[in-house]
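**Q** one predicted model, sequence on top.
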Amino acid sequence: MPTPLDHIDCWIFDLDNTLYPPAAALFDLIDDRMGAFIMRLLNIDAIEARRVQKQYFHDHGTTMAGLMRHHGVDPEHFLLDVHDIALDRIGPDDRLRAGLTRLPGRKLIFTNADADYAARVLDARGIADLFDGICDIRATRYIPKPEPDAYAAMVTHLGIDPAKSLFVEDMARNLTPAKALGMTTVWLDNGSESGHRDHLPDHVDYHVNDISDWLDSLPTPWGIS
């Protein structure tokens, strides 16, 4: 049975492919910029650059973490470069906004991206004003999800009680450390690349396919309509 939610006072959301659908293909633009960055850095062709990119993503949680470890890449240089994309593929979503508005307590972001980019995405979706804080890759000292140290940094940075917090993620593997801390977990199984990787059903309290459907399905014992 799903975990009851009447104790939740912090609702924490991943950003990319969670607060907008993977079908928007926004991350394809970031992927392209990552590939071009790696091609320039290592003087390799596009095929080899993509292999390196995805290998580092799978092995280190983010491509950036692998580039930092193996090639001494400046994370700020990388972040500014790969997130320099147009956001015209996404727009406001009234249904998502309404669902988020009904949630009681604080609404927060936990992302492997940087806060500047996250703020741009939230603004493009028309929901920036609903969120009370962002824990980004800088706040975790460039340690990405799913590394446990990133979650420890997030707890401190956002000032949450894990036992009263819920975390929504499109990447199943990123829920395991959250569950270990005592958080309620929601896997948004919406077709994200590698979303099923390292999926452990015991670490997922809610398995959903559409974020707005899930938000609309929640009971509202808090008196919010």
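**A** All right, it came through fine. Numbers count the residues shown, from 1 in each chain.
**Q** can we go C-alpha only for contacts and neighbour counts from here?
**A** OK.
**Q** now V186: which helix or strand?
**A** In this assignment (DSSP states H and E), V186 forms part of strand 184-188.
**Q** what helices and strands are in contact with whichever helix or strand comes after that strand?
**A** Next helix or strand after strand 184-188 toward the C-terminus (DSSP H and E): strand 206-208. The contact analysis (3 or more C-alpha pairs under 8 Å, 6 or more residues apart in numbering; DSSP states H and E) places strand 206-208 against strand 184-188.
**Q** take this one as well and set it beside the first:
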Amino acid sequence: MGPPSPDRPLLLPGESHLTAPEARGFSGIDTWVFDLDNTLYPHDARVWPQVDERITLYVMNLFGLDGISARALQKYFYHRYGTTLRALMAEWKIDPYDFLDFAHDIDHSSIALNPGLGVAIEGLPGRKLILTNGSRRHAENVAKKLGILDHFEDVFDIAAADFVPKPERSAYEKFLGRHGVDPTRSALFEDIAKNLVVPHDLGMATVLVVPRTIDPFRESFEQEAVRAPHIDHITNDLAGFLTDRVAPALAA
């Protein structure tokens, strides 16, 4: 698969879902785990661009930089530490809660209610949890606007992970321990391929959720339909995948 372009679908024409030949299925799954940002909502909801801009503004204010310089520093932090927050905590001892409150102070009006996704999640047997590198407040605000918050038992956020983000192994281990989740009986839905390596290693069924077209506000590697041993399934339509692939597998 070549590099994606803004005008080309990430899956082949007519494809919304892909399943690897040796994919882990959904029989016996009793815990359904969902990432939040760019997984439970499409990029046209314009949630992540706002958060990203707020992080840039935080860096501008903290260091007295112009926008271009702050953006470059922010991306350096992201690639070196996994999140800007982790970098600022490690090197400048900032208050993480102040950072999260600032970064997630966004307009939610562009998030559309998604009844189809709500019905699909509600129909999953067992527990449903959100696992996010963001804050609990952010996750709850977004899920509420989508109309799906009531379907989830709990949110495991970056604070619960002691501010160690995915894809670090300890973030997943803390999540599994906190909620008593058996990874071999759980499935994780996530939008960044590298964040599925450890979960697959631990025994979880993995589903990569990609956008239908490239989101210009995110780096291309974060949204590619990667076909790799740690990815069991790929979809660009989460509600459709739950309805068309998961539900029939559970009924079989």
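**A** That came through, no problem. Note that the structure is a prediction, hence the values are computed from the model and not measured.
**Q** the strand holding V186 of structure 1 corresponds to what range in structure 2?
**A** Strand 184-188 of structure 1 corresponds to residues 205-209 in structure 2, going by TM-score structural alignment.
**Q** cool, stretch 86-94 of structure 1 as well?
**A** Using TM-score structural alignment, stretch 86-94 of structure 1 pairs with 107-115 in structure 2.
**Q** who's in contact with the matching stretch?
**A** Y41, A45, R46, V47, Q50, N141, V142, K145, L146, G147, I148 (C-alpha atoms under 8 Å, 6 or more residues apart in numbering).
**Q** which residues touch the fifth one?
**A** The one in question is Q50 of structure 2. Applying C-alpha under 8 Å, 6+ apart to Q50 of structure 2 gives the contacts I106, D107.
**Q** can you list the buried residues in stretch 70-83 of structure 2?
**A** A70, R71, L73, Q74, F77, Y81, G82, T83 (16 or more other C-alpha atoms under 10 Å).
**Q** list buried residues within the contacts of stretch 107-115 of structure 2.
**A** Among the contacts of stretch 107-115 of structure 2, those classed as buried by 16+ other C-alpha under 10 Å are Y41, R46, V47, Q50, V142, K145, L146, G147, I148.
**Q** tell me which of those residues fall in helices.
**A** Secondary structure assignment by DSSP state H places Q50, V142, K145, L146 of those in helices.
**Q** translate the last one into the numbering of structure 1.
**A** This means L146 of structure 2. That one, L146 of structure 2, aligns with R125 by TM-score structural alignment.
**Q** contact partners for the residue nearest to the spatial centre of structure 2?
**A** By C-alpha atoms, centre = their mean, the mean C-alpha position of structure 2 lies nearest to D35, the distance being 3.5 Å. When contacts are counted by C-alpha under 8 Å, 6+ apart, D35 of structure 2 is found next to I130, L131, T132, L188, F189, E190, D191.
**Q** also L238 of structure 2?
**A** Contacts of L238 of structure 2 (C-alpha under 8 Å, 6+ apart): T39, L40, L117, V209.
**Q** residues contacting the residue mapped onto the first one from structure 1?
**A** Spelled out, that is T39 of structure 2. T39 of structure 2 maps onto T18 in structure 1, with residues paired by TM-score structural alignment. Going by C-alpha under 8 Å, 6+ apart, T18 of structure 1 touches V168, E169, D170, L188, I211.
**Q** returning to what we had before: just put the contacts of L238 of structure 2 in a markdown table and tack on distance to K93 of structure 2.
**A** Listed next are these as a markdown table, based on distance: C-alpha to C-alpha, whole Å:
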| residue | distance to K93 of structure 2 |
| --- | --- |
| T39 | 30 |
| L40 | 31 |
| L117 | 39 |
| V209 | 34 |
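**Q** most neighbours among those, which one?
**A** Counting neighbours by other C-alpha atoms under 10 Å, V209 comes out on top of the contacts of L238 of structure 2 with 27 neighbours.
**Q** wait, doesn't it sit right on I234?
**A** Yes: taking contacts as C-alpha atoms under 8 Å, V209 of structure 2 lies within contact range of I234: 6.0 Å.
**Q** burial count for the closest residue in space to A24 of structure 1 that isn't next to it in sequence?
**A** Closest residue in space to A24 of structure 1, ignoring its immediate chain neighbours: R89 at 5.9 Å, by C-alpha to C-alpha, 6 or more residues apart in numbering. For R89 of structure 1, the count of nearby residues is 11 (other C-alpha under 10 Å).
**Q** distance check, R89 of structure 1 against P22 of structure 1.
**A** 11 Å (C-alpha to C-alpha, to the nearest Å).
**Q** what about R40 of structure 1, which helix or strand?
**A** Counting by DSSP H and E, R40 of structure 1 is part of helix 26-42.
**Q** what's the mean distance for that helix versus structure 2?
**A** Averaged over the aligned pairs, helix 26-42 of structure 1 sits 0.9 Å from structure 2 after superposition, using mean C-alpha distance after the TM-score superposition for structure 1.
**Q** any buried residues in that helix, and which?
**A** So, applying 16+ other C-alpha under 10 Å, buried residues of helix 26-42 of structure 1: L26, F27, L29, I30, D31, R33, M34, G35, A36, F37, I38, M39.
**Q** translate W92 of structure 2 into the numbering of structure 1.
**A** Aligned partner of W92 of structure 2 by TM-score structural alignment: H71.
**Q** rewinding a little: quick check: the strand holding V186 of structure 1 compared with structure 2, mean distance?
**A** Mean for strand 184-188 of structure 1 is 0.5 Å (mean C-alpha distance after the TM-score superposition for structure 1).
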